[in-house]
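1. Sequence and predicted structure, then a few things I'm wondering about:
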Amino acid sequence: MTLARSLLLFVLAAFLEIGGAWLVWQGWREHRGLWWIAAGVAALGAYGFVAAFQPDANFGRILAAYGGVFVAGSLGWAMVVDRFRPDRYDVIGAAICLVGVVVIMYAPRG
């Protein structure tokens, strides 16, 4: 599997998990209804399958690395969907998390 495919899987997984959680939030907290919640649950389930396509066989490693993608992706989602403006500490924290993703997933191992 190529690096580009692995990165694409992380982006797709982030979209499904963050989007799914957002749909559940909208359905419940914003009273948009059960269809929104159901769509969110389906997206969250799809996230689990997408994550399983990562090349590394270690679930813990994949999930740990995905955590960094989730942090950065959540801020990106909030900026686009909710018009959230991250401050410099949000950006620095997300960058640190993404460096962690690179180390966890793509460091050379013997």
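-> Looks like it arrived, so ask away.
2. only C-alpha atoms for contact and neighbour calcs from this point on.
-> Will do.
3. which residue packs closest to Phe15, ignoring adjacent ones?
-> Spatial nearest neighbour of Phe15, excluding adjacent residues (C-alpha to C-alpha, 6 or more residues apart in numbering): Gly73 at 7.7 Å.
4. my guess is the one you found meets Ala14, correct?
-> Yes: the pair Gly73 / Ala14 is scored as a contact, 6.3 Å apart, by C-alpha atoms under 8 Å.
5. the more surrounded of these two?
-> Per other C-alpha atoms under 10 Å, whichever of Gly73 and Ala14 has more neighbours is Ala14, with 25 against 21.
6. That one sits in which helix or strand?
-> Ala14 belongs to helix 3-29 when elements are defined using DSSP states H and E.
7. For that helix, buried residues please.
-> If you call a residue buried by 16 or more other C-alpha atoms under 10 Å, then helix 3-29 has these buried ones: 6, 9-27.
8. For stretch 29-38, buried residues please.
-> Of the residues in stretch 29-38, Trp36, Ile37 count as buried by neighbour count, 16+ other C-alpha under 10 Å.
9. Report the distance from it to the chain centre.
-> Taking the mean of its C-alpha atoms, stretch 29-38 sits 21 Å from the chain's own mean (C-alpha atoms, centre = their mean, to the nearest Å).
10. one more structure, for comparison:
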Amino acid sequence: MTLPAYLAAALCEIAGCFGFWAWLRMGKPVIWAIGGTALLLCFALFLTRIESETAGRAFAAYGGIYICASLGWMWAIERARPDRWDLLGALLCIAGAAIILLSPRSA
């Protein structure tokens, strides 16, 4: 359940923030900001579904997922292909997220 929750949270956060971007920076109607607000609420709900003992650890690991999802958004929606540095950075972020979330912890 963790990976689907992370992916759903990332999609909602990116789309929600893009709604505000479109309204404030691209001159779209205010309905874009309203939709963005609804998506950001969904983001918060999905993020609380992450399997982790602490919120901070779940949020820190989410950062890596968010970075990769943002690059995917950039490619799919904004039609700007990530370059090798984007991909290397994303790989490092996913490695860091995995270490944070999946490492064995002592009690």
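-> Cool, got the structure. Here the structure is a predicted model, which is why all the values come from computation and not from measurement.
11. Structural similarity score between the chains, please.
-> Overlay of the two chains. TM-score (TM-score structural alignment, normalised by the length of the second structure): 0.94; 106 aligned residues with a C-alpha RMSD of 0.9 Å.
12. returning to that earlier point: looking for the alignment partner of the residue nearest to Phe15 of the first structure in the second structure.
-> Mapped onto the second structure by TM-score structural alignment, Gly73 of the first structure lines up with Ala69.
13. you'd agree that match is up against Ala10?
-> Yes: counting by C-alpha under 8 Å, Ala10 is a contact partner of Ala69 of the second structure at 6.3 Å.
14. Pull out the buried positions in stretch 70-82 of the second structure.
-> Using 16+ other C-alpha under 10 Å as the test for burial, stretch 70-82 of the second structure gives Ser70, Leu71, Gly72, Trp73.
15. same check, this time on stretch 93-104 of the first structure
-> Across stretch 93-104 of the first structure, burial judged by 16+ other C-alpha under 10 Å covers Ala94, Ala95, Cys97, Leu98, Gly100, Val101, Ile104.
16. Mind picking the one among these that's closest to Arg83 of the first structure?
-> Nearest to Arg83 of the first structure among the buried residues of stretch 93-104 of the first structure, counting by C-alpha to C-alpha, is Ala94 at 17.4 Å.
17. so where do the helices sit in the second structure?
-> 2-25, 31-47, 55-76, 84-102 (DSSP state H).
18. wait, doesn't Ala15 of the second structure sit right on Leu39?
-> Yes: using C-alpha under 8 Å, Ala15 of the second structure is in contact with Leu39, at 6.9 Å.
19. Just give me the match in the second structure for Val99 of the first structure.
-> Aligned counterpart of Val99 of the first structure in the second structure: Ala95 (TM-score structural alignment).
20. Likewise for Ala38 of the first structure?
-> Checking TM-score structural alignment: Ala38 of the first structure goes with Ile34.
21. From Leu39 of the second structure, how far off is the spatially closest residue to that match that is not a sequence neighbour?
-> Using C-alpha to C-alpha, 6+ apart and skipping the chain neighbours, the partner closest in space to Ile34 of the second structure is Gly19 (7.9 Å). To Leu39 of the second structure, Gly19 of the second structure is 9 Å away according to C-alpha to C-alpha, to the nearest Å.
22. quick one: Leu101 of the second structure and Ile94 of the second structure, what's the gap?
-> Note on Leu101 of the second structure: its distance to Ile94 of the second structure, by C-alpha to C-alpha, is 10 Å.
23. Right, I'll call it a day here.
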